[in-house]
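Student: here's a sequence, model it:
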Amino acid sequence: MGGQYFGEVLKDTFAKLNPVQMIRNPVMFVVEIGTLVTLIFTIGSVGKPIFGYELLVTIILFFTILFATFAESYAEARGRAQADFLRRTRSSTRAKKLKDDGSWDWVPAERLEKGSRVLVEENDVIPSDGEVLEGVGSVDESAITGESAPVIKAKGDSVTGGTRLLSDHLVVEITTSPGETFLDRMIALVEGASRQKTPNEIALSALLGVLTLIFVLVVVTLVPQASYFGKHATDITTMVALLVCLIPTTIGALLSAIGIAGMNRVAQVDVVAKSGRAVEAAGDIDTIILDKTGTITIGNRMATEFMPIQGVSVEEVAEASLLASLADTTPEGRSVVELAQDVLKVEQLPEADGEPVPFSAHTRMSGVDLNDGRQIRKGAVSAIVEITAPETKEELNKLAEAVAGEGGTPLAVEVDGKALGVIRLKDIVKTGLKERFDDFRKMGIRTVMATGDNHITAAVIAQEAGVDDFIAELKPEDKIEVIKKEQAQGKLVAMTGDGTNDAPALAQADVGLAMNSGTMAAKEAGNMIDLESNPTKLLDVVMVGKQLLITRGALTTFSIANDVAKYFAIIPAMFAAVPELSVLSKLNIMGLKTPHGAILSALIFNALIIPALIPFAIRGVKYRAESADKMLARNIFNWGVLGVIIPFVGIWAIDHVLGLFGLA
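Tutor: Below is the predicted model:
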């Protein structure tokens, strides 16, 4: 982080000391009130022997609340650093606003109203979110998505403000009002300026408030007990210091920073969340609904095998398929060419010496009429059967049934009325998904594939991908019913979508991840938007949500364990000198020399542990895919046990250092 942002951090840190802001954090508000109380007593003790001790306590308490506000300010400043480039892009962009007569005027991008039409020419920055009305052009979206490969945009496609047109020209209709653009939302997200506490965060804050109240009562009851023992009475400054040591200041100081950093991590995987609630919900997901096409599979069927009939070689089928597909520019056609090249072991494609025959819905075939008189066709098996010799019909149908029975799609190939065999087309499952679904299963998250394909095809893909369940022959409008059924069982559901017909389901889902390349309706309905338009990004979002929750849980465990350890470290040292409580001396296992030394050591440790844990709050605690029971056990062992041990070691070391200076 540069000097500019560090200066902002310091400025915000001191600004957050305002009691009006601090009262939102009950734990640190108590610390601030305690600091003011000790400051008053310190001023009143000027010239007295206890002045030095009370001054040290007040200074340490001040740095405790300073470190707490620094943690939140640091997390927010990191978000502002991420947003700085986006803000400069937005403020410096000008637009060519079209008039009714076709001419245009330069206007600042922020003055564009919803419904305005703008002309975007080569190398122009698209001024705001909109929809292409005219033209086709190549758009560089790297400023938003981080992907260097340009994207082709044509009529009906949505475009995002801040991206750049690399070729041709577009006429774009602005679809958002000033201040509501996609760029504005992302800036607001990464800056954390409008971040509101999530339900879980509010609940945890309430719990911390209750714990603070309990420790206030504990410390208050110590005052009359100390007075009862006369000369061993404990002063108010010591009581305030003891209170600060015992209340959960560590998690109270880091709670906001954890939430802000979690939202920033979502932005780092190129996803915009409309609220922190969506990020947190992603960490609690029970069921993920995934489309098959484009999410689990690559999105286009690919040729995987040439299957000849009896008396025909694989090479003959491959050669005929290659010639019939040279002019086929569809993904399926290109995959046939690539497979044929591999089978025939040829690197250079042959010349298309003939007249291509494009695919027709009427004939359900395509192919080529070669100059040597041969006619090659490929297409639906039922269509090819009608134009080939009757004796090959049965064998061709058997091959087609075998392919369909395994979830594939058969394409038949023939030359001059002679059937050669079948091309197996198959949905290709994306690599690495099975392992990721295994990880979700360990977390207790159920994955469900939703598809409109027939049951056989769906079953094959589901088994290959490793999902827990699948729903076949699903109509688009049925998705919302699937989500409602899961939610009726008390589960949180996530899904992806990009079309207008996905909007109701995206709105119904607890986490709805809309694609940036999708329709405006889908993006408005979802509570997260994937800038890269990669449906599998939902898996990354869930991982970020899980990491947010596990980070909060780990640091909460550590904080509470700290408080317990400090209680048993300080109280014995404070009252061991009281004859009536001499039994406590046996519990002073660290051998802390004096009550004041014990208090100072604990206060210093309490202040230093906050900045020490800021990196964990910002980066997040490492998350492992495992069951809730294992996660809890690991959390208690790693953070609970350490939370008990570290204070004993730290306070003992600080006490010995203070002893060298005569302060303990």
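Student: from now on I want contacts and neighbour counts done on CA atoms only, so please keep to that.
Tutor: Will do.
Student: can you give me the strands in the stretch 251-400 of the chain?
Tutor: Using DSSP state E, counting those that start in this stretch, the strands found in the stretch 251-400 of the chain span residues 271-273, 287-291, 297-308, 354-360, 365-370, 375-379.
Student: what about the strands in the stretch 451-600 of the chain?
Tutor: Under DSSP E, counting those that start in this stretch, the stretch 451-600 of the chain gives strands at 469-471, 493-497, 511-515, 528-530.
Student: cool, the stretch 51-200 of the chain as well?
Tutor: Along the stretch 51-200 of the chain, the stretches classed as strands by DSSP E, counting those that start in this stretch are 94-98, 104-108, 117-121, 130-134, 137-140, 151-153, 158-159, 164-165, 169-174.
Student: turn these into TSV, columns for distance to Glu524.
Tutor: TSV is the format used below for the strands of the stretch 51-200 of the chain (distance: least, Cα to Cα, whole Å):
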stretch	distance to Glu524
strand 94-98	24
strand 104-108	25
strand 117-121	21
strand 130-134	13
strand 137-140	22
strand 151-153	20
strand 158-159	13
strand 164-165	23
strand 169-174	15
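Student: and of these, who's closest to Leu322?
Tutor: Nearest of the strands of the stretch 51-200 of the chain to Leu322, taken as Cα to Cα: strand 151-153 at 28.1 Å.
Student: what does the closest one contact?
Tutor: Val132, Val136, Gly137, Ser138, Val139, Asp140, Glu141, Val159 (Cα atoms under 8 Å, 6 or more residues apart in numbering).
Student: out of the strands of the stretch 451-600 of the chain, deepest packed?
Tutor: Mean neighbours per residue, mean count of other Cα atoms under 10 Å, is largest over the strands of the stretch 451-600 of the chain for strand 511-515, with a mean of 30.
Student: what separates stretch 329-345 from the chain centre, distance-wise?
Tutor: 37 Å (Cα atoms, centre = their mean, to the nearest Å).
Student: next up, for comparison:
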Amino acid sequence: MDSVKPDSSQSRRPQPSGPRSGRKHTPKVDKRGLYRRAVKEAFVKLNPRVMLKNPVMFVVYVGTIITALLTIEPNLFGPVSGDNVRSFNGLITIILFFTVVFANFAEAVAEGRGKAQADALRSTKSDTTARKLLPDGSIQEVSSTTLHRGDMVQVMAGDIIPADGEVTSGVASVDESAITGESAPVLKEPGSDVASSVTGGTRILSDELTIRITSDPGKGFIDRMISLVEGAERSKTPNEIALTVLLAVLTLVFLFVVATLPTPANYVNSPVSVTLLIALLVALIPTTIGGLLSAIGIAGMDRVAQFNVIATSGRAVEACGDVNTLVLDKTGTITLGNRLAEEFIPVNGHSLQDIARVALAASVFDDTPEGKSIVRLAENLGAKVNFDKSQAEGIEFSAKTRMSGTNLPDGSEVRKGAVGAVKGFVRSRNGRDTPELDTAYERVSHLGGTPLAVALNDEIYGVIYLKDIVKPGIRDRFNQLRRMGVRTIMLTGDNRITASVIAEEAGVDDFIAEATPEDKIEVIQREQAAGKLVAMTGDGTNDAPALAQANVGVAMNTGTQAAKEAANMVDLDSDPTKLIDIVTIGKQLLITRGALTTFSIANDIAKYFAIIPVIFASARLESLNVMNLASTNSAVLSALIYNALIIPALIPLALTGVKFRPLTANQLLQRNILIYGLGGVIAPFIAIKVIDMAIAAVGLA
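Tutor: Here you go, the predicted structure:
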């Protein structure tokens, strides 16, 4: 029973013992095999229809074709003078070709890591024989691939669960390690939002279950996971689209610059060939970020997957990086979650044994950790059940009444729950509360605990002190989020005093006490109306509307099918604190993209000032060749070689991401300009000079 939490099923979730690495489920990648497949895929991606999706690399692709034709026929666009023209054109073609291949290779490596995980998931999916329950009660053995939504099946110990479903009867332990990587079995039973959901491909270890299938063939959870981690459903995110448009505009700008270059060059008697113009264009356009942009996005989804979180799209991962507000439940996220009965506080002249006896009667049908802890504490004080349980009626907790309890065989009503709700219950039966109750309520609340009032008919017997503990280190994590500009809001069904104590200890920015399911949607809508992007976690059916409303909704794997379908991420470990890690990964994705974009544009500026002066230096303007490069051809070749090699050199950074630091947007901008901007300007000058010296030494140009 969770009398102050809108979704009492939350307490049934197996709580993680501490922060998890989230990497147990990630398959070990055969790097040698991965790179071999990536090389093959890089050549497959040379299909023009594939290349057209990347405007920057498509320009390089077209340039490669033109220079290849000029290698075959140097005078294709008019007579060209000079020695070794065909050899120079051939060198340019080879370098441009490998520039395209390296860009494709970066994307293929990123996709390959996702496919490795998909292969591991696919190995858990097999065609099994299912025992289908027919309307007449008989059992028919059928293939699991023939099951449809609404079918009823029976599974026994040792069976593989044939498809996603909801438990309708039975209680059994299920091994979900194939999905979560967690070896501990999970108890599944009907009647609970969390514990009734089962996933196809998992194995039942004990007893038997009757399951109603909730997915059609090929549309189960594992099927969706496979398609998502493979990248089959990946579409460009809004930020990625915006950056692609920006890169296309920059490419057009440099195209105009290069197209107008022959006129001043001819004026100073320094004619420029078509091959040289193409090489110059490729050297100046932002090929670095153009070649790595897709890989960065795919790697972001892969990093989320390594934390055992399945994102439905790159848009969801990217949205994490833009999140301004984090909405979190208190129980299980900010606190350890297993609230246990610590003390009985009698009021109204009753003894400790009196409240223990009434609390026991109110909790005998409560199977939640809190309810069981109340039973244990009462029994330790000598209380015993003195009525026939088979003749009594258990009253389940609901968000509306905020109480639970028992209707006894003699007609008496025993209730426990939120103090305000129990007061209302007693008053409705012409009873009265007592000032002692408020004193006990405030005492427990100021301790950061949850006070539950206990009543028998029209009389209040006392308060149960449910103790909860704030997770170690959670305050530091919220401080990190605050430095990134992320506001945290704690939702709890607890009273305002308890909520304020926990909020102060945890370090959240705001809290909402006595929250209902409707409050979750209201707080999200309010933040979104202020222009904020909101993230939240949930697992129950009543969380589904809020998960759908949030920009980033993370559903627990142990949650209901409704919650999983409403969310755009699913945490396989069912660890609510994972949301903080996901936001960090999203921030890292944006930081990485920003850093490499800064580096790429700085590269282009440096290459411009390294090459253009050399072209005009041949027209008796030697003083412009400040880098003392060997020749125009050597300068262009050096720039192109650097341009091609920098892409594979940056693949590890694109895949692992720039190291995350909790900084503000202004601090990140300053850091990017200082490190990647300045580095992007300096690196080309050094590399081009070194390559130019090597080219001159071997006599290539």
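Student: pick the most deeply packed of the strands of the stretch 251-400 of structure 1.
Tutor: The highest mean neighbour count among the strands of the stretch 251-400 of structure 1, using mean count of other Cα under 10 Å, belongs to strand 271-273: a mean of 28.
Student: residue range for that one in structure 2?
Tutor: Aligned by TM-score structural alignment, strand 271-273 of structure 1 corresponds to residues 309-311 of structure 2.
Student: same check, this time on stretch 191-210 of structure 1
Tutor: Aligning stretch 191-210 of structure 1 against structure 2 (TM-score structural alignment) gives residues 230-249.
Student: who touches the matching stretch?
Tutor: Contacting residues not belonging to stretch 230-249 of structure 2 are listed as 54-56, 111-112, 114-115, 117-118, 227-228, 286, 290, 293, 297-298, 313-315, 318 [Cα under 8 Å, 6+ apart].
Student: mind checking which of those residues are in helices?
Tutor: With DSSP state H as the criterion, helices contain 55-56, 111-112, 114-115, 117-118, 227-228, 290, 293, 297-298, 314-315, 318 from among those.
Student: buried ones among the residues you listed?
Tutor: The neighbour count (16 or more other Cα atoms under 10 Å) marks 55-56, 111-112, 114-115, 117-118, 227-228, 290, 293, 297-298, 314-315, 318 as buried among these.
Student: follow-up on the earlier one: in TSV: the strands of the stretch 251-400 of structure 1, plus distance to Tyr53 of structure 1.
Tutor: Converted to TSV, the strands of the stretch 251-400 of structure 1 look like this (distance: least, Cα to Cα, whole Å):
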stretch	distance to Tyr53 of structure 1
strand 271-273	49
strand 287-291	57
strand 297-308	69
strand 354-360	90
strand 365-370	92
strand 375-379	91
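Student: I'd like to know which of those lies nearest to Glu395 of structure 1.
Tutor: Of all the strands of the stretch 251-400 of structure 1, strand 297-308 comes closest under Cα to Cα, at 9.7 Å.
Student: the closest one packs against which elements?
Tutor: Contacts defined by 3 or more Cα pairs under 8 Å, 6 or more residues apart in numbering; DSSP states H and E place strand 297-308 of structure 1 against helix 314-325, helix 331-344, strand 418-429.
Student: that strand against structure 2, how far on average?
Tutor: Superposing on structure 2 and averaging over aligned pairs (mean Cα distance after the TM-score superposition for structure 1), strand 297-308 of structure 1 comes out at 5.4 Å.
Student: what angle do helix 331-344 and that strand make with each other?
Tutor: 50 degrees (axes from the mean of the first three to the mean of the last three Cα atoms, to 10 degrees).
Student: quick one: strand 297-308 of structure 1 to helix 314-325, angle?
Tutor: Strand 297-308 of structure 1 runs at 130 degrees relative to helix 314-325, counting by the same axes, to 10 degrees.
Student: what's in contact with strand 297-308 of structure 1?
Tutor: 293-294, 314, 317-318, 331-332, 335-336, 339, 399, 420-430.
Student: and for Met590 of structure 1, the neighbour number?
Tutor: Around Met590 of structure 1 there are 17 other residues, counting by other Cα atoms under 10 Å.
Student: how close does it get to Gly650 of structure 1?
Tutor: As judged by Cα to Cα, to the nearest Å, Met590 of structure 1 and Gly650 of structure 1 stand 11 Å apart.
Student: structure 2: matching residues for stretch 649-660 of structure 1?
Tutor: Under TM-score structural alignment, stretch 649-660 of structure 1 corresponds to residues 686-697 of structure 2.
Student: now do the buried residues in the matching stretch.
Tutor: So, applying 16+ other Cα under 10 Å, buried residues of stretch 686-697 of structure 2: Ala687, Ile688, Lys689, Ile691, Asp692, Met693, Ile695.
Student: one more: stretch 232-250 of structure 1?
Tutor: Buried residues in stretch 232-250 of structure 1, counting neighbours by 16+ other Cα under 10 Å, are found at 233-234, 236-250.
Student: can you tell me which of the strands of the stretch 251-400 of structure 1 is nearest to Gly3 of structure 1?
Tutor: strand 271-273 (27.3 Å).
Student: got a list of contacts for that closest one?
Tutor: Contacts to strand 271-273 of structure 1, defined as Cα under 8 Å, 6+ apart, come from residues 185-186, 189, 263, 266-267, 279, 527-532, 541.
Student: cool, stretch 662-680 of structure 2 as well?
Tutor: By Cα under 8 Å, 6+ apart, the list of residues contacting stretch 662-680 of structure 2 from outside reads 480-481, 483-485, 591, 594-596, 598-603, 606.
Student: do the same with stretch 518-537 of structure 1
Tutor: With Cα under 8 Å, 6+ apart as the test, stretch 518-537 of structure 1 has contacts from 144-145, 147, 157-158, 270-275, 278, 294-296, 496-504, 506-507, 511-517.
Student: before we move on, what about stretch 349-369 of structure 1?
Tutor: With Cα under 8 Å, 6+ apart, stretch 349-369 of structure 1 has contacts from 323-328, 341, 370-371, 375-380, 383-384.
Student: export the helices and strands packed on strand 297-308 of structure 1 to CSV and tack on distance to Thr93 of structure 1 and mean neighbour count?
Tutor: CSV is the format used below for these (distance: least, Cα to Cα, whole Å; neighbours: other Cα atoms under 10 Å):
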stretch, distance to Thr93 of structure 1, mean neighbour count
helix 314-325, 46, 23
helix 331-344, 38, 19
strand 418-429, 42, 24
